[in-house]
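A.B. asks: The amino acid sequence is not available; the structure is as follows:
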């Protein structure tokens, strides 16, 4: 790779940014599902505590499992999302730095010089 032409490195960074964006989107979707599972678990727990399902121990245990599983999944994906967003920020900064190093020239300048 030529030191004066960082376009290959920029292309690799852009490909990495696309991968990271997909990971971030997947984390957001899983986070939404986790929040929904927590809400359903809490709702089932309230219904069970109010006795609307009778004294159903299976529903009580299921609601507790749903809440705990949702919390674990939520925590895991939120931390992964934060790490992914930090990696995206770093990659974007590196890409901007590489783009800043490119000796860009205005197309109209060459046309004016020739005239």
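C.D. replies: Thanks, I have the structure now. Source: prediction; values computed, not measured. Residues are numbered from 1 along each chain as shown.
A.B. asks: Only C-alpha atoms from now on, for both contacts and neighbour counts.
C.D. replies: OK.
A.B. asks: Can you give me the neighbour number for residue 7?
C.D. replies: Using other CA atoms under 10 Å, the number of residues around residue 7 comes to 16.
A.B. asks: sorry, that was for residue 34
C.D. replies: 23.
A.B. asks: Which strands and helices lie in contact with the helix or strand where it lies?
C.D. replies: Using DSSP states H and E, residue 34 sits within helix 7-49. Applying 3 or more CA pairs under 8 Å, 6 or more residues apart in numbering; DSSP states H and E, we find helix 7-49 packed against helix 57-101.
A.B. asks: Give me the angle between the helix it packs on and helix 7-49.
C.D. replies: 160 degrees (axes from the mean of the first three to the mean of the last three CA atoms, to 10 degrees).
A.B. asks: got another, please set it beside the one above:
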């Protein structure tokens, strides 16, 4: 089994709109959280060592620049961590307005 860490981005969505879109296609509800480290309000689904999702703005709280420097044009980021279903999720995330930016296997 291959475990992947995927990064998706959306250019034309606000954070709340992105959350609604992702919840609709996944049929799961995200939990709102607040963390200075994550740049303020962000959303999470799942957790621990299992597959989990982190949805946040592409803004570094320390310098105001992009968290993901290689993808500065993307305003919203969706991290899908520890997943074994990258291919299926890529198709689903397209329906929510997201593009796969990075796929990593460790």
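C.D. replies: That came through fine. Everything numeric in this text was worked out from a predicted model, so none of it was measured.
A.B. asks: Once they're superposed, tell me the TM-score.
C.D. replies: Overlay of the two chains. TM-score (TM-score structural alignment, normalised by the length of the second structure): 0.20; 32 aligned residues with a CA RMSD of 3.9 Å.
A.B. asks: picking that back up, and the helix holding residue 34 of the first structure, how far out from the chain's middle?
C.D. replies: Its chain's C-alpha centre and that of helix 7-49 of the first structure lie 6 Å apart, by CA atoms, centre = their mean, to the nearest Å.
A.B. asks: and what of stretch 83-96 of the first structure?
C.D. replies: So, by CA atoms, centre = their mean, the centroid of stretch 83-96 of the first structure is 12 Å from its chain's centroid.
A.B. asks: for stretch 74-90 of the first structure, same thing?
C.D. replies: The answer for stretch 74-90 of the first structure is 6 Å, by CA atoms, centre = their mean.
A.B. asks: Could you measure from the spatially most central residue of the first structure over to residue 60 of the first structure?
C.D. replies: For the first structure, the residue nearest the mean C-alpha position is residue 24 (1.6 Å; CA atoms, centre = their mean). Distance, residue 24 of the first structure to residue 60 of the first structure, by CA to CA, to the nearest Å: 34 Å.
A.B. asks: go on, residue 26 of the first structure?
C.D. replies: 30 Å.
A.B. asks: Pretty sure residue 90 of the second structure sits in a helix.
C.D. replies: Yes - looking at residue 90 of the second structure with DSSP: H, G, I helix; E, B strand; the rest coil, it is inside a helix.
A.B. asks: Look at the nearest residue to it once chain neighbours are set aside and give its secondary structure.
C.D. replies: Nearest non-adjacent residue to residue 90 of the second structure, counting by CA to CA, 6 or more residues apart in numbering: residue 100, 6.6 Å away. Three-state call for residue 100 of the second structure (three-state DSSP): strand.
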